[in-house]
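# got a structure for you, letters missing:
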């Protein structure tokens, strides 16, 4: 099995290398690892995140340990460029790296350099050689906000090597009881159901959101629909809404902001009433929306966010949210919007996300499969104030009732 694992890791590298010849993200993945050098330090706290979403998920623990141990160096590693490129200069870490490819040599060199006294991995990413090195050196390794599903390789007859990886973990802090039961079924008992640290993060963000230049002026005291982390399949449906609700403002924050992706979105929307955020703040196009009927300008009703890092604060300005990804492999973060009391709408592929299923049960979240279902739920939320009010309240209460995972975890790893 180790041979197959090694071959799989090497093949993955080859695929990414070939893709890097024509894909920017893959190029960043290759070049970022090729050029980095590790600074030798002693007794750091190492946090690893797959990507940006996991960084935000584990951030409450990172912030808490940073505050509690200001003398300790913090090392953060990312697997994906979408995490590294956005957070490579975060003040929460002393060093930020791409995680090297999981080989015995790379794992030894990396851990020799950073000399961690504790390692914290958020949600998932189980790498044999890195975990093995930590285990050999008796460095405590914690999985926080972990979640498991029956179809994962750990629970298959051929998953022996991956079960071995789990044996290197000091303790699992899990999101739900189902994950605990799954791990117990394969003999893993060093677990606790502590909840999901994302609730702590999004609730804290909702209490103190950042002001984003120009957004209040763009909204102009009108109702605002925000579509966050959208993909082309989502956008094809959502593009029908601005014409149906001319009294509303719309913000699209696509998951990918490459020039081609943004241009395709621009072409779906009425060009005369749509602007990119970068253009708007540079050219003072905010003035357009307040022109009276005697001018020749049309009001600006739709804004496309063409940068990364604003979405979690944008929800503070909104009234309804659509969360993208549900027509692909799965929806993005619904909790960021729900924490602000926003009803959340998303596509059909949400089954892997417990919070989405719970929001649906509460009638604070709504799954749609086509444009007619999208129009139907939007019309209900806009047209029925009583229903909207109850839905909004349930969304916020759902998040508030699930905070506390951070303190539960810190009570064990930092006692």
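That came through fine. Everything numeric in this text was worked out from a predicted model, so none of it was measured. Residues are numbered from 1 along each chain as shown.

# could you use CA atoms for every contact and neighbour count after this?
Noted.

# so which residues of the stretch 251-400 of the chain form strands?
With strands called from DSSP state E, counting those that start in this stretch, the stretch 251-400 of the chain shows them at 274-276, 302-304, 320-323, 344-346, 365-367.

# by contact count, what packs against the second one?
Read that as strand 302-304. Judged by 3 or more C-alpha pairs under 8 Å, 6 or more residues apart in numbering; DSSP states H and E, strand 302-304 is in contact with strand 248-254, strand 274-276.

# also this one, for the comparison:
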């Protein structure tokens, strides 16, 4: 590396740190503000600054998963690590409150959990000194300069699991190329989801990248889940109503979904919309939006069955999305009618549902393209096209079930990323935990 590159990296790192410290009061203020509707945002701030409660032992295996989606992707990996390395203490960190709740719901008592530190030099140093991880696994694209440099200086190997990098994100990283290259050199191994992701990481200067596949294909669904979904449907919705789930929706999408729903109910008046917003703090606002449209509403939190006139069932709970999928006939996956990048389309496919999604799927390009090619999913561009697609699927139950079967088969066919990842890191883990 040239002196000029070293100088540019140092300058960018310094500017980055100054910016973080300047933004910290605003970040904490935002947490406090969000705590108006959800008190959890005002709790455990010390963990975000590197002050964490005592852990039973230092030298753990640390897995960081930002939020709900990353936690779900990490669950098969975490469970496999517990089986293969039972003597290893596992620490799972998240960034968001919803991610924290997902860890506690799915793994309570099996792992330790705290919030990850903000990428401030002092916070990272305090965290690493206290935890002293033997190995760090970061889910997807968690590239934080101070965290990665802190691990490198402490001799802690860092593995980037289920790594993905869209072309849009790669363009952003190229704008700070010296700092990006330095971060990637601090990563021991990048286990990429696809060859395209591998190529983009290498183009940015990553020296150690391997394509292992997408861990989200390795999601295990218990056999009892489908029966639980059918039981929930009988209890809350009745046996005869068709059920359309619109899951992980964002602001700007619910309006389009409700517009499509009202268009479809002109032909299918018994249709029930199972609406599940992505973020809990938006539950009340989405309920208000339904009521503004004159749609009768039952909320999951009410714990009561839907009367026949109910139009919308609002899934205002945490940890039940798979159960809701299992209670539905077809699925729309949100974050895709707005430029968020989409959410996990493999979950409803694995449960045998035909899948609909919008045009913005850059976070799930490969998975969505595979489902489209298998005719297990359909992409829509707006509310009108969404209504047409839902109507078509409701009118053809055999075609709908066939699409669901094709999607389930596709997901099962592409399993194996978990095994490949474990094989890739086994020598490193064996030297530390055996």
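Sure thing, it's come through. Keep in mind that this is a model prediction, so the values were computed, not measured.

# let's have the strands of the stretch 251-400 of structure 1 in TSV, adding mean neighbour count.
Output for the strands of the stretch 251-400 of structure 1, formatted as TSV (neighbours: other C-alpha atoms under 10 Å):
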stretch	mean neighbour count
strand 274-276	20
strand 302-304	26
strand 320-323	26
strand 344-346	27
strand 365-367	23
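
# in TSV, list those along with distance to residue 67 of structure 1.
Output for the strands of the stretch 251-400 of structure 1, formatted as TSV (distance: least, C-alpha to C-alpha, whole Å):
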stretch	distance to residue 67 of structure 1
strand 274-276	38
strand 302-304	36
strand 320-323	33
strand 344-346	34
strand 365-367	35
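
# which SSE is residue 138 of structure 2 in?
Here residue 138 of structure 2 sits within strand 135-139, counting by DSSP states H and E.

# matching residues in structure 1 for that strand?
Using TM-score structural alignment, strand 135-139 of structure 2 lines up with residues 118-122 of structure 1.

# please state the offset of stretch 101-118 of structure 2 from the chain centre?
15 Å (C-alpha atoms, centre = their mean, to the nearest Å).

# picking up where we left off before, so which elements touch the strand holding residue 138 of structure 2?
strand 61-64, strand 158-163.

# start and end residues in structure 1 for the first one, please.
When you say that, I think you mean strand 61-64 of structure 2. Going by TM-score structural alignment: strand 61-64 of structure 2 matches residues 45-48.

# contacts for the matching stretch?
With contacts defined as C-alpha atoms under 8 Å, 6 or more residues apart in numbering, stretch 45-48 of structure 1 is touched by 62, 72-78, 99, 116-122.

# before we move on, what about stretch 16-24 of structure 1?
26-30.

# ok, the residue most central in space within structure 1 to residue 228 of structure 1 distance?
Centroid check for structure 1 by C-alpha atoms, centre = their mean gives residue 53 as the closest residue, at 2.3 Å. Remark: distance between residue 53 of structure 1 and residue 228 of structure 1 (C-alpha to C-alpha, to the nearest Å) = 13 Å.

# one more: residue 168 of structure 1?
Going from residue 168 of structure 1 to residue 228 of structure 1 by C-alpha to C-alpha gives 37 Å.

# one more: residue 151 of structure 1?
29 Å.

# which one of the two has more residues nearby?
Taking neighbours as other C-alpha atoms under 10 Å, residue 151 of structure 1 and residue 228 compare with residue 228 leading, 27 against 8.
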